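K.L.:
Next come a sequence and a model predicted from it.
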Amino acid sequence: MTTQKPYDYIIIGAGPTGSVLANRLSANSDINVLVLEAGGSDYDPKIKEKVLYIGGFLELWGSEVDWNYASIEQAGLMDRKIVINQGKVVGGSGTINDMMHVRGNPLNYDHWNALGNDGWSYQEVLPYFKKLEDWKGTPSEYRGTGGPLIVRDCPDLAARSPEFQAAAIELGFDGPDWDYNGPRQEGGVGHLQFNITEGKNERQSAADAYLDHILDRP
């Protein structure tokens, strides 16, 4: 690519961080932003569509959209090397992962705040979690709607899921509408939440949510 256009910011990598950063910076029409990505496009049926069967995303690991990193030999693991899957594609690792949407544990945020990191309590970071999502489940003060990233319960539950959930509730776990992205992540049983679109049931990466619709910005 050859260009004489000046840029105010050059972002290396169109993964989750790069996509969000490009969106936020380019919201100012006076700023020119260039995003560089080593991988190719994420417009591929095997990326977007093969999301509703167990292990579908595993077909992407070790493929041309994976950097195929590996650790050095680990003495504590009988000298094995550990595979580290990282997305080499628009959307980065959010394009090859299993799409589960899981916030950090509220207890961790409160612990960081207690250590002196002001502003990092769960209640203080909660508005940002809510801002980014468009939650399709039961309304809650802990969930956001209208954000760029779709979050919904798994649309294709395992046949034994109701029995498992009923057994857990009988043993004292909270349910059936328990939300692990709510006030706490322990003591309940519910469904996994995913970044999957409604209707077509396609993967939604950070690039889908933050980057694709702003490509005509400077």
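P.N.:
Great, that's in hand. These numbers were taken from a predicted model, which means no experiment stands behind them.
K.L.:
When you work out contacts or count neighbours from here on, use the C-alpha atoms and nothing else.
P.N.:
Fine.
K.L.:
what's around F129, how many residues?
P.N.:
As a burial measure, F129 scores 17 neighbours (other Cα atoms under 10 Å).
K.L.:
Which parts of this protein are helices?
P.N.:
In the chain, the helices defined using DSSP state H lie at 16-26, 45-48, 106-114, 122-132, 161-170, 206.
K.L.:
Pick the most deeply packed of those helices.
P.N.:
Sort the helices of the chain by mean neighbour count, taking mean count of other Cα atoms under 10 Å, and helix 206 sits at the top with a mean of 25.
K.L.:
can you put the helices of the chain in TSV and add distance to V89?
P.N.:
As requested, the helices of the chain are exported to TSV (distance: least, Cα to Cα, whole Å):
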stretch	distance to V89
helix 16-26	11
helix 45-48	10
helix 106-114	31
helix 122-132	22
helix 161-170	34
helix 206	12
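K.L.:
Below is an additional structure, to be compared with the one above:
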Amino acid sequence: MDHFDYVIVGGGSAGSVLAARLSEDPDTTVCLLEAGGDCNSILVRAPAGLAVMAPSKPFRINNWAFMTEPQPGLGNRRGYQPRGKGLGGSSSINAMLYIRGHPSDYDTWASGGCEGWSFADVLPYFKVSEGNQRGGDALHSAEGPLQVCEQASPRPVTQAFIEAGRQCQIPYNDDFNGPMQEGVGYYQVTQFGDGDRKGERCSAANAYLDPALTRSNLEVRTKSIATEIVIEDGRATGVRYRRRGKEAQIRADREVILCSGAFQSPQLLMLSGIGPAEELKRHGIKLRHDLPGVGQNLQDHINFPMISRSASTDMFGYSLAGAIKLVSEAMKWRKTGTGMITSPLAEGGAFLKTDPGLDRPDVQLHFVIGIVDWHARKFHTGHGYSCDVCVLRPKSRGTVTLRDRDPYSAPRIDPRFLSDDADMETLVAGARKAIAICEAPALAPFRKSDLYPFSDLSDDVLRESIRLHADTIYHPVGTCRMGTDDTAVVDPRLKVHGVGNLRVVDASVMPTIIGGNTNAPTIMIAEKAAAMITSGQ
């Protein structure tokens, strides 16, 4: 049997960071198991490739492409949940937006019993990961492995969106991770800003794993699906997995670390007999440790897209002129690392308060330079743009449970979107602000017609439209919640309660969802976890 000090399950954003950081010590051996491939294709390297990978239609590429249970809050529709499959995980198929959330999000974690996770505590780990093109200051660093840069070639329609926001009295913000989150502006992206890879995506695997692959103490095994955590005498001692159709087992002499994300980390815990006793009994799984919180507390940002058609072809879309332009832009990208292919699609955005009395923004806008209907899974000819509004701190809570005991089956995902009425009211209020921006003079030259009406709707009709069109903005968290109470899954050192030598390190440990995109916070969590592990915590 193979022996390593650490066995990491999942080579996504967190797993890539941990594998690289733990293997910096040449006397420490690390094995990383990843169910997908290496994610080195042109679709991953080209930022705009997410338009092909994220929808998973007509082909599923680097994407688990999960579906939810029918959602009563969304008219009993099944939601779509893309998740990255391959090294880099979702950082290999996402929009690359570098957002940390609001500082108070982390202070809330700390005040809720997660000692060591206040913003002052986590800021050093954001900074140690960040290689920002702008340079370093009190809130940023230019020295980290994760490349963060300005967008190379944002489209004029995005500038118009930003100007439209300013026409609505929203202040311009050139740094959503700076002293103030509120405002409208461009997103910074996790992309190479110079050098041979200028204009390419910088996934967590690119940033952390690629430079570490030559280390003799690090082994990366792709196409390896973990099926069970081996538990002996109350502690994790290894992992069973399948690779190329063969069963195998690997031993962890120090720790097993799950980095499989908000859906698959709780799934693997339950398949291994760690979780709610009744859920495991229902599937005939031997109970190793009754941990009621596993798979509970699922939180996600519910998102409502408002889509407009445009006569301009200077956006992504389906037309002869657009196809000719895209070929030209692809050649430009290969030569110069600039142009439309560098676009994250969601080029501009805003953080807004639906009530001026709030102490922090409660909705976020993503301005997308394409017609994104049903996650771009519904085809439309022509060109256009989408202004998406999401609720930053939803009150609705869902679950992740098992469909059956087959590790190849997708987990049963039930976000229970809009099950708390407060989320709908926040979304309606946020949509009203977004509609005002869409109707501002600056966007008028680009706006031809609306794909689905969103102007001049009563609140009741707007709510019905939300139920017909809203879904995730791809930020599931919370299903292996960190805390010290009876329903927490991991403690503030991310160790699983009641099971030795086992940690969970990914977005599933977030007690509450942060107010923004979740990739940078997930990388921060892994940086902090690596520091705790190497220091013996």
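P.N.:
That came through fine. Please read these numbers as outputs of a predicted model, since none were measured by experiment.
K.L.:
With respect to V33 of the first structure, which of the helices of the first structure lies nearest?
P.N.:
For V33 of the first structure, the closest of those is helix 16-26, at 6.3 Å, according to Cα to Cα.
K.L.:
mean deviation of that closest one from the second structure?
P.N.:
Taken over the aligned residues, the distance from helix 16-26 of the first structure to the second structure averages 1.0 Å (mean Cα distance after the TM-score superposition for the first structure).
K.L.:
List of residues touching that helix?
P.N.:
Applying Cα atoms under 8 Å, 6 or more residues apart in numbering, the contact partners of helix 16-26 of the first structure are 11-12, 31-33, 35, 91-94, 205-207, 210-211, 214, 217-218.
K.L.:
Of the helices of the first structure, which is nearest E141 of the first structure?
P.N.:
Closest approach to E141 of the first structure among these is made by helix 122-132 (9.1 Å; Cα to Cα).
K.L.:
Out of the helices of the first structure, flag the one nearest Y142 of the first structure.
P.N.:
Using Cα to Cα, these put helix 122-132 closest to Y142 of the first structure, at 7.0 Å.
K.L.:
Just tell me the aligned range of that closest one in the second structure.
P.N.:
Counting by TM-score structural alignment, helix 122-132 of the first structure lines up with residues 119-129 of the second structure.
K.L.:
After superposing both structures, state the mean offset of that stretch relative to the first structure.
P.N.:
When the first structure is superposed, stretch 119-129 of the second structure averages 1.5 Å from its matched positions, counting by mean Cα distance after the TM-score superposition for the first structure.
K.L.:
how far is stretch 179-187 of the first structure from where the chain is centred?
P.N.:
Taking Cα atoms, centre = their mean, to the nearest Å, one finds stretch 179-187 of the first structure lying 18 Å from the centre of the chain it belongs to.
K.L.:
Now do the buried residues in that stretch.
P.N.:
Buried positions in stretch 179-187 of the first structure, judged by neighbour count with 16 or more other Cα atoms under 10 Å: 179-181, 185.
K.L.:
Distance to L192 of the first structure added to the residues you listed, as JSON lines?
P.N.:
JSON lines is the format used below for those (distance: Cα to Cα, whole Å):
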{"residue": "D179", "distance to L192 of the first structure": "9"}
{"residue": "Y180", "distance to L192 of the first structure": "9"}
{"residue": "N181", "distance to L192 of the first structure": "10"}
{"residue": "Q185", "distance to L192 of the first structure": "12"}
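K.L.:
Helices along the stretch 201-350 of the second structure, start to end?
P.N.:
204, 210-212, 261-271, 277-282, 320-336 (DSSP state H, counting those that start in this stretch).
K.L.:
Could you find which two of the buried residues of stretch 179-187 of the first structure are furthest from each other?
P.N.:
Largest separation among those by Cα to Cα: D179 and Q185, giving 7.9 Å.
K.L.:
do you know which of the helices of the first structure lies nearest G87 of the first structure?
P.N.:
G87 of the first structure lies closest to helix 16-26 among the helices of the first structure, at 10.3 Å (Cα to Cα).
K.L.:
Helix 122-132 and that closest one, what's the angle between them?
P.N.:
Counting by axes from the mean of the first three to the mean of the last three Cα atoms, to 10 degrees, helix 16-26 of the first structure lies at 80 degrees to helix 122-132.
K.L.:
which part of the second structure lines up with helix 16-26 of the first structure?
P.N.:
Per the alignment by TM-score structural alignment, helix 16-26 of the first structure matches residues 13-23 in the second structure.
K.L.:
Over to stretch 67-86 of the first structure?
P.N.:
Counting by TM-score structural alignment, stretch 67-86 of the first structure corresponds to 64-83 in the second structure.
K.L.:
Show me what L43 of the second structure aligns to in the first structure.
P.N.:
In the first structure, L43 of the second structure lands on K46 (TM-score structural alignment).
K.L.:
Distance check, its match against D156 of the first structure.
P.N.:
To D156 of the first structure, K46 of the first structure is 18 Å away according to Cα to Cα, to the nearest Å.
K.L.:
Give the buried residues for the match of stretch 67-86 of the first structure.
P.N.:
Buried positions in stretch 64-83 of the second structure, judged by neighbour count with 16+ other Cα under 10 Å: 64-68, 70-71, 73-74, 77-83.
K.L.:
First-to-last residue distance for it?
P.N.:
One end of stretch 64-83 of the second structure to the other measures 5 Å (Cα to Cα).
K.L.:
can you check stretch 64-81 of the second structure too?
P.N.:
The first and last residues of stretch 64-81 of the second structure sit 8 Å apart, counting by Cα to Cα.
K.L.:
now swap in stretch 148-168 of the second structure and tell me
P.N.:
Where stretch 148-168 of the second structure begins and where it ends lie 29 Å apart, using Cα to Cα.
K.L.:
do the same with stretch 94-108 of the first structure
P.N.:
One end of stretch 94-108 of the first structure to the other measures 23 Å (Cα to Cα).
K.L.:
and it, how far from the chain's centre?
P.N.:
With Cα atoms, centre = their mean, you get 6 Å for stretch 94-108 of the first structure.
K.L.:
buried ones in that stretch?
P.N.:
Using 16+ other Cα under 10 Å as the test for burial, stretch 94-108 of the first structure gives 94-101, 105-106.
K.L.:
Make TSV out of those residues and add distance to R152 of the first structure.
P.N.:
Shown next, in TSV, are those (distance: Cα to Cα, whole Å):
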residue	distance to R152 of the first structure
G94	16
T95	17
I96	18
N97	16
D98	14
M99	11
M100	10
H101	9
N105	19
P106	20
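K.L.:
No further questions, thank you.
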